[in-house]
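Asker: Sequence first, then the predicted structure:
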Amino acid sequence: MKIKNTIVILLLTFFSPLIAASQEKGVHGQVKSSKGETIPNITVKLKGTNTLTRTDMDGKFNLNVAAAQNGILIFSGVSWTTQEVAVNGKRQINIVLQESTSELDGVVVIGYGTKLRKDLTGAVASIPPKAIKEMPVVSAEQALQGRLSGVQVIQTNSAPGGAISIRIRGGNSALGGNEPLYVIDGFPVYSNVGTNDGKTQAQNPLASINPNDIASMEVLKDASATAIYGARGANGVVIITTNRGKAGKAKLNFESNFGIQTIRHKIPMLNGKEYMYIANTRAKNLGTSLPYPDASLWTSNNDWQDLIMRDAPFNNYSLSASGGNENNQYNISGNWADQSGIVRNSGFKRGAIRINLDNKINAKLKLSTSITASKTDNQQARTSLDIYGGIVYVGLVAPPIAPIYKEDGSYYKLGNIPTADPAWDNPIALLKGYQYNVGVNRFLGNSNLTYSIIDGLSLSVRVGIDNQDVRTDRYVGRDVIGSPGSASIANSNAVSYLNENILNYATQFGDKHKFDVTTGFTFQEDIGLSVLASSQNFDTDIYGTNNLGAGSVSGSPTSGKSKNTLLSFLGRANYSYDSKYYLTVSARSDGSSRFGFGNKWGFFPSAALAWRLSAEDFLKEVSWVSDFKLRASVGKTGNQEIGNYNSLARLSSIRTIFGADQSSVIGYAMTNMPNSQLKWETTTQYDAGIELSLFNSRLSILVDYYVKHTNDLLANIPVPLSTGFGGLLVNSGSIRNKGFEFSADATVIKKDDFKWDVRANFSKNVGKVHEVALSSGQFFGGNIFSPIDASVNIIKEGYPLSSFYGYVTDGLWDANQATGSIMPNAKAGDQRYKDLNGDGRITADDRMVLGQPDPKMLYGLSSTLAYKNFEFNFLLYGAYGAKVFNANKFSIGDAFARGANQMKEVLDFWTPENLDAKYPRPSNVNPLVSDRFFEDASFLRLRNVQLNYNFPEKTFGINWLSSLSIYVSAQNLLTWTKYSGFDPEVSSTGGSDLRKGIDVGAYPAAKTFSAGLRFGL
């Protein structure tokens, strides 16, 4: 043993200088910014190898590899310009990195990973956090409007906290879902757009997220980017990443903004005298007695719009703390938002806490955790499609001569007005008597454990839960017409469980070949529970929904449960050669419980190629070309949003009278025809794109052309009445979207004291229905409620989805034409319609397509000007080519057929002395659904304007104050449009794609003025 020890000591003594020499061949140093600040988390990699390290909190690194002495080190990091340094035998290298001004060096979040923008092969658009902060909004999706080409954001309910609808490159489905998939910190979430019946809720998926918490928003548009999400990728994917902590000094940031909202546009309506004048004129035309022989008896002259609406305040507070060391980082934030609605008795409140933690357990094991807990309360005014009950509609049709109260203090009933419809409510009675509150408690959390198996190979295991408890309280008071006092409480719970297991391997062969592959298995299960209780016939309105037992008549309680499961296998491979040629191949196999037995599994592949011409020798020396890339992709994605159990036969309980004693019993009956062959709607998409960056990335241009073809559309085909069912859900039909997208980003001026940036985007989409399941080649989208009682949307082969359909007006009848005409009952001054089929009559066959609800073009322009400490930015957003069916006009623009108050312009009605009038004579002739109700909804809007002042450091001599700024801003300040309603961006039917582009008493859009304060410690 002594001999062995002696030999070991002698060997160590002999070789120790050689060992020390080899260790000294490593490289160490420090990385700083141009301001002299040390930069942590910078990757230092030995070029051509997988050997790398990262800088610590002090910006220091140490690469103990002998090969580094004669190699090249690559320094890279998010938001920093990549730099290569030849070692040339040096042992210490200290460098200064410049902040990246090019998006090419930015890291983009994609499905199950990240990529440098310059290495992308798919169509991915990004919203930087700065753009979100430029618009102080309560919900983050509003920041998407006008920012990205090919992305349409519709506030389907303009009420605070209202649901949104996003269309990426047009709609793909008629009966299925068209909303994108949202991925929030790695957790997939789908927007549940439905009815407020206690079973489904029209929820805004981003309402629980504080916009100030968002670090980036990426929109995946083509199949190369979305195929990794398979059955949920057909409508595009929105990836949201929230702020995470960074190693370094602890930071505290606070922001507060407050403001006032006002109605953007009021509809000019008749005053009391004008209303009675038209009513008397109508009576004369009909040969009946005057309803208002003595106008002095009616002294009220109410502007109901002013009475039901208000200037509404809002305030928003955010506080965040972040920091950590090299092994543990944190970001914790809290938010409180309180937004009143411009319609009285409406508003939205949110309290939210977010915790993001990143922990390096050891050299191989890392844990990332994201948790959001939020509570939202949404008080909604009644704006339902039942327009006799919608407060906005009632406020428009209510006669101005109707008083609010009777002498005894009770509400005046509009039915007492000689020309009013008895079904209309007193607007104030409805406003105060209808209470509708939706409260949502949400917990969204997931943890991702990453284990580095070997150099370049890692395994990530993510587990998460999204739990939403929703309570909906509805009370209709006894002063509301037709209500004996009715209350209901609906409780629902939606919980989603997630498990993802992702294996990633990245390697490099020599200096030119780079390869990475991602593969994995995922599981997600959604479970929904609901219960509804109701009661009516209350003796008092005091209790509201707080004592259902006070109602003498109890409704039958209902409850339900649903579940769906998605199992998936996924894979993606990326290969690049010499940073010139790129290939991406991805595929996902999804198994969904929603589909028939033979079609539960679907396979969704994609492939993409990209060529960076700027890396070729013939362009390397062209100094003004910073980057030039061509890319093309093709792939298939699916749509599983067909609802639960539609492929199965379902039973429903029914109550009936049975037996000799006529007792009430419960029975069961099938509610649908099963279809075991029900399968995915599949979208095949082709995309070709050009990415060009010029003049040291001062100008960036992006152009895309795409074609999307969706097959196996869901369709409800009629079946014989003898079956006992109204229809059968099948896969039949197809839709095609094709379009062009353009965006440009320019730094016009870049000086120390003055900077000017401009961003512009433009997109055009043409969508057409190619095939429907019916032999007629068309079907209608469903009726709108009284007084229209007709369908205005048609799904017709060769035309855009849900096109508008109706009659064509042909001026007004004059005295000579009316007698013996194709409308034999018409009189001079009545509306005339065209006989399109030439059969001498006006029938349903004389209708035609009159336009489309979706815009043909979308565009946006934003700009930021910074001079010293001042910063000014604005956003213009517009749409062209869409129409809106102004259903309000059926009552307020019908020349008094129903006794409703009218728009001021109706005073231009036909008389023998006014033959060129715009409106028909006042009469009792109900109008047809015609082109005069389909209005041009094109618009250009000054969506946001903001002026910000950043105080210089140490302005107030406070060392611990690192930043301070104040700002003023306005949203929807100006809108240029021909639309006569409250707002051209309107959708009373929510996210429906069968009935869309309809304005039926929709919640008006608001114009907002605000001021805010930000500071950091």
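Answerer: Here it is on my side, so go on.

Asker: Please count neighbours and contacts with C-alpha atoms only from this point.
Answerer: OK.

Asker: Quick one: residues contacting the closest residue in space to L175 that isn't next to it in sequence.
Answerer: In space, and not counting its chain neighbours, L175 is closest to L714: 5.7 Å by C-alpha to C-alpha, 6 or more residues apart in numbering. By C-alpha atoms under 8 Å, 6 or more residues apart in numbering, L714 lies in contact with S173, A174, L175, G176, I642, E681, L729, V730, N731, S732, G733.

Asker: Give me the distance from stretch 272-286 to the chain's centre.
Answerer: Taking C-alpha atoms, centre = their mean, to the nearest Å, one finds stretch 272-286 lying 46 Å from the centre of the chain it belongs to.

Asker: what does that stretch rub up against?
Answerer: When contacts are taken as C-alpha under 8 Å, 6+ apart, the neighbours of stretch 272-286 outside the stretch itself are 289-293, 295, 300-302, 399-401, 419, 896, 899, 901-902, 907, 921-924.

Asker: What are the boundaries of the helices in the stretch 751-900 of the chain?
Answerer: According to DSSP state H, counting those that start in this stretch, the stretch 751-900 of the chain carries its helices in the segments 815-818, 889-892.

Asker: contacting residues for the residue nearest the centre of the chain?
Answerer: With distances taken as C-alpha atoms, centre = their mean, the residue of the chain nearest its centroid is I166 (4.1 Å). Neighbouring residues of I166 by C-alpha under 8 Å, 6+ apart: V151, Q152, V153, I154, E179, P180.

Asker: Could you rerun that using 7 Å?
Answerer: The neighbourhood of I166, defined by C-alpha atoms under 7 Å, 6 or more residues apart in numbering, consists of Q152, V153, I154, E179, P180.

Asker: just these now: which is nearest K133?
Answerer: V153 (18.0 Å; C-alpha to C-alpha).

Asker: The closest one in helix, strand or coil?
Answerer: Here V153 takes the strand state, with states given by DSSP: H, G, I helix; E, B strand; the rest coil.

Asker: Do I have it right that it meets A163?
Answerer: No. V153 lies out of contact with A163 (C-alpha atoms under 7 Å); the separation is 10.9 Å.

Asker: before we go on, here's another structure to hold up against the first:
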Amino acid sequence: MKKTIPAIVLAALCFFFSNVSNAQTIQITGVITDQQGQTLSDATIQIVNQNIKTKSNKDGTFTITTTRSEGILKISYLGYKSKEVHFIGTQLKRLSILLEENKDVFKEVEINAGYYTVKEKERTGSISRITAETIEKQPVNNVLSAMAGRMAGVNIEQYSGINGGAFKVEIRGRNSLRNSSDDNGNQPLYLIDGVPYPATSLTSTNLNVEGISGVSSPLNYINPGDIESIEVLKDADATSIYGSRGANGVILIKTKRPKAGKSRLDLNYNTGISRVSSKLELLNTQQYLLMRNEAFKNDGASPVSTDYDINNVWDKDAYTDWQEQLIGGVAKSSNIQFSVNGGNELTQFSFRSNYSKFGTVTPGNFSDRKGSGSLAVHHNSIDGKLKMSFSANYLNDKNELPRQDLTQFIKLPPNAPALTDTLGNLNWALNSEGASTFSNPLAATKQPYLGKTNNFISQVSLDYEVLNGLKLIGRFGYTKIHLREQSLTPISSMAPSIFATGAHTISSSQIETWIVEPQLSFKRKIGDGDLNVLLGGTFQSDAQNAEGIFGFGYTDDLLLKSIDAAPGKYANSTSSEYKYNAIFGRVNYNYKSTYMINLTGRRDGSSRFGPGKQYANFGAIGMAWIFTNANFIRQNLPFLSFGKLRGSYGITGSDQISNYGYLQTYSATQPYQDGTGLFPTRIANPDYSWETNKKLEVAIDLGFMGDKIILNAGYYRNRSSNQLVGYTLPDIVGFSSIQYNLPATVQNSGWEFELNTTNIRKSSFSWKSAITLTIPKNRLLSYPNIEGSTYVNIFTVGESLYTPKTLNFLGVNPNSGLYFFEDLNNNNNDVEQIDRSTANKSLASHWYGGLQNSLTYRNFSLDLFFQFVNKTSRYPFAGTFSTPGTIGNQPIEVMNRWQHIGDKADIQKFSQAYTPGGADTKAFYRYYSNSFINASFIRIKNLALSWNAPSPLVKKMNVGSLRLYIQGQNLVTITKYPGDPEVDNMLSLPSLRTITAGIQIGI
């Protein structure tokens, strides 16, 4: 396969360019304006019956070429009526084209549904969309950040503010009992130009050879500037054509395509700074020492030799703000992008290149550097029957960020020693015996990490019109992501010890995917309607492997970079392969552009199931009625410019489990004496089968006042059953779990709203708004005999999967000063697992959405986006900070503690031990039912201000366009939550506040 694909690509490119017509070309120029005389940029100019298009420049001018001496130009622009202009080559002159405002704005927008496109007004499924215009206004290096809050039913949360960190993506809720971090059980399907793309991080070996890759998102390796649009498919009608792969929704990413016209060069450069968006209020030295001394007094104990913070080993008057010291820096970034686009009616091409560098807020000179390039070519035969396209995207990432998040060290005592000595060396604050008195956080910055990632995505498509309305289609795709990591642990980065030795670890992991999809498309007008039929097949293969070597025992840092010089070595490797085949079909009938019915079906085959279980059928029906086409509606409701009822029902499935789960597997032992052996690592179960997801939706789309107000509202209900999970086994079996189908059914339901308004549209000023709102509800609908399962202490039938079972917290006992909990089993013993009851709050978003305002005044434009989330989180300090009173700093809230008999307090009395009164209060504190907090927030997620140079200045500078801009991300957050409400782990880096400024020039 590796030899075949380049050969195909080379042959395709040769064929593209060999068929370019040598006929004389005619150049047509013109300018496009509206009724007020304002020029219109980015209007589409197309020559009718030819696949040749271009866009107008910032000053409204355009140039388009053709080999035909006569034809018709079609000019279209969103919000304006399309116009056709006849041209004759012998009479050409500069054209002045005036467009009239069109009140039917949104109806003609074409939506990418994956295997087909559909007009917004005629779609039967639920599809949300953002375009390059939205993405380009946000200073992000992962497109998921640009999507957050902008799509109804799509919940995106950032796990960490670290550059390259991971995201949680849920489309209409959590379907599986498995956690999102377990595997792909709740992950959507990602497709880039139709080619499957991994949803989770690359698999590492068990050697712990991972820096940021351990928590990374593969979409970090896609340049946001290369993306044309993103469509998210949500309901059964939209997703069932993808079968089992679409159970959790589908995210379609379309990269930028070439456009015909005069060759155009575009340069875009920006630079910016980032800082953490929030900090915690922790104890100062005086408060901290008060806490520690009070803890010893409460326990009737005295400090020992290792209590360095209060036994006079450390300076009791010293104070360091560890947040400022460790994560209070400024991360600098720079980004430059270059693109060229052009071509004629037969062949179009585009090339894009990007280089970016992102720093870090931690001490030291660390960076993540990326370079990318993409090439796209499109060709039409002279007779218009054959269409061919090729695209390739390559990105190289060199990540040298610290392999540890230094945020975890902000709980150091405020009087801990300085991190470096006067010479800049790591300070270990040795005691009289020569042992270190604390763990120096900067040690992680002295342990070099290098992660190199290469990401290659390519696709070739062929369309041939055999007969009028009948097309043969071929889609071919190939993806390869390769990550190589190196991690060094010098002796100089560790506390002094006679046993200290260095270590060197290297690993390599990759995912390689190819896909072939032959298709047959048929279109025919039947009666007063249009029939569209699509038949196709899918052949897909995913191969993953990872290997690593751990070298240890180095006694000299000079030898550390040589793995061969390691006195001891340990190696490990894993590999797996996944094969997927399917046939699919779609039948769509559109009667008088009023009644639409859409039938889709797919038969899937997966290598993840055993014999007799490998195939399953999925399908859906979607219907829509544009009721405003009826005369009685138009006559009686003149204010209603558009109205459509739509609904869908269908079944999708899921095979998102690990490979070979139905087989008993073995692994090799480490060499012993002169040989190696095998040991079992998985127990077989050939009887489990497909997880299924039944989806129902009803929705209404409305347009008012000539579509100046557009409202989409819908209700959905998804039921996921036959749950694929790892069923826990008793220890005596020798295996921790077995792949299994649980009889549980999980239901996700909710309401989704999208409102778009055109508030003002004048010749020199316009104002548009958009708002999304999602009100989700998750529930474990049924689980027969849950009492006899291992999930009895985790889930409750009738409650949300996000609602934990916890201890029923009764507060702080005013007599003892300790937390106390309800003894549900009345055994008068310390509380136990069986004393847990279902909490009354769900640890999830109760509703979420966003508000976008876009304003333009002459050459200025301003975009302002608010993200809002109403949610509940665990009390942020439970499970992250140690028991109040032990060594280590605490949030200021702990000062509201119990001190005397009769006190009413939120925090139990200070204790320097983990088990005051014989109870592990740290664990109980995490699980009591009152350990929840309102983590709702409103955030100015994005602000973008830009200025387009006026036409006279552009002409004087002899350029096609000039734009200056400033952009901000995560600017202001309004919340009662004590930290970052999105990154709710107090010891993870908060999201970063970013401001960039840039310039864009078109030539």
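Answerer: Done, it's in. Since we're looking at a predicted model, the values are computed, not measured.

Asker: Buried subset of the contacts of stretch 272-286 of the first structure as a ChimeraX selection?
Answerer: Typed into ChimeraX, the next command selects the buried ones out of those (criterion: 16 or more other C-alpha atoms under 10 Å):
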select :290,291,292,300,301,302,399,400,401,419,896,899,901,902,907,921,922,923,924
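
Asker: ok, longest helix in the first structure?
Answerer: When the first structure is scanned for its longest helix (criterion: DSSP state H), the result is helix 2-24.

Asker: which helices and strands does whichever helix or strand comes after it pack with?
Answerer: If you walk from helix 2-24 of the first structure toward the C-terminus, the next helix or strand you reach (DSSP states H and E) is strand 27-33. Under the contact criterion of 3 or more C-alpha pairs under 7 Å, 6 or more residues apart in numbering; DSSP states H and E, strand 27-33 of the first structure touches strand 60-63, strand 92-97.

Asker: Could you tell me the angle between strand 27-33 of the first structure and strand 92-97?
Answerer: Relative orientation of strand 27-33 of the first structure versus strand 92-97 (axes from the mean of the first three to the mean of the last three C-alpha atoms, to 10 degrees): 20 degrees.

Asker: Which is the succeeding secondary structure element to strand 27-33 of the first structure?
Answerer: Scanning forward in sequence from strand 27-33 of the first structure by DSSP H and E, the next helix or strand is strand 43-46.

Asker: Which strands or helices does that next one pack on?
Answerer: Applying 3+ C-alpha pairs under 7 Å, 6+ apart, one finds that strand 43-46 of the first structure contacts strand 52-54, strand 72-77.

Asker: and those, which is most packed in?
Answerer: strand 72-77 (a mean of 20; mean count of other C-alpha atoms under 10 Å).

Asker: how far out from the middle of the chain is that one?
Answerer: 38 Å.

Asker: got it, and stretch 418-434 of the first structure?
Answerer: For stretch 418-434 of the first structure - counting by C-alpha atoms, centre = their mean - the centre lies 34 Å from the chain centre.

Asker: How far does it stretch from one end to the other?
Answerer: The separation between the terminal residues of stretch 418-434 of the first structure, taken as C-alpha to C-alpha, to the nearest Å, is 26 Å.

Asker: contacting residues around Y580 of the second structure?
Answerer: Contact partners of Y580 of the second structure, counting by C-alpha under 7 Å, 6+ apart, are F539, Q540, S541, G605, S606, S607.

Asker: any idea how far E512 of the second structure is from it?
Answerer: Separation of Y580 of the second structure from E512 of the second structure (C-alpha to C-alpha) stands at 14 Å.

Asker: Same question for I5 of the second structure.
Answerer: Counting by C-alpha to C-alpha - I5 of the second structure and E512 of the second structure are separated by 13 Å.

Asker: Equivalent analysis for S439 of the second structure, please.
Answerer: Summarising the geometry, the distance separating S439 of the second structure from E512 of the second structure, computed by C-alpha to C-alpha, is 41 Å.

Asker: Of the two, which one has the most company?
Answerer: Set side by side, S439 of the second structure and E512 give different neighbour counts by other C-alpha atoms under 10 Å, the larger being at E512 (19 against 16).

Asker: got the residue ranges for the helices in the stretch 101-250 of the first structure?
Answerer: Remark: helices of the stretch 101-250 of the first structure, listed N- to C-terminal, are 129-133, 223-226; assignment by DSSP H, counting those that start in this stretch.

Asker: So which of those is nearest S34 of the first structure?
Answerer: The stretch from the helices of the stretch 101-250 of the first structure with the least distance to S34 of the first structure (C-alpha to C-alpha) is helix 129-133; that distance is 21.6 Å.

Asker: For the closest one, what is the distance to the chain centroid?
Answerer: Helix 129-133 of the first structure has its average C-alpha position 17 Å from the chain's average C-alpha position, going by C-alpha atoms, centre = their mean.

Asker: Stretch 739-748 of the second structure too?
Answerer: In terms of C-alpha atoms, centre = their mean, the gap separating the centre of stretch 739-748 of the second structure from the centre of its chain is 25 Å.

Asker: For that stretch, buried residues please.
Answerer: Taking 16+ other C-alpha under 10 Å as the basis for neighbour counts, the residues of stretch 739-748 of the second structure that come out buried are Q739, Y740, N741, L742, A744, T745, V746, Q747, N748.

Asker: out of the residues you listed, who's nearest K398 of the second structure?
Answerer: Minimum separation from K398 of the second structure among these (C-alpha to C-alpha) is found for Q739, which lies at 37.4 Å.

Asker: what's the counterpart of that closest one in the first structure?
Answerer: Alignment note: Q739 of the second structure maps to L729 in the first structure; criterion TM-score structural alignment.

Asker: and that match, that's in a strand?
Answerer: Yes. L729 of the first structure: assigned to a strand according to three-state DSSP.

Asker: Quick check: it touching L713?
Answerer: No. Between L729 of the first structure and L713 there is no contact under C-alpha under 7 Å: 10.0 Å.
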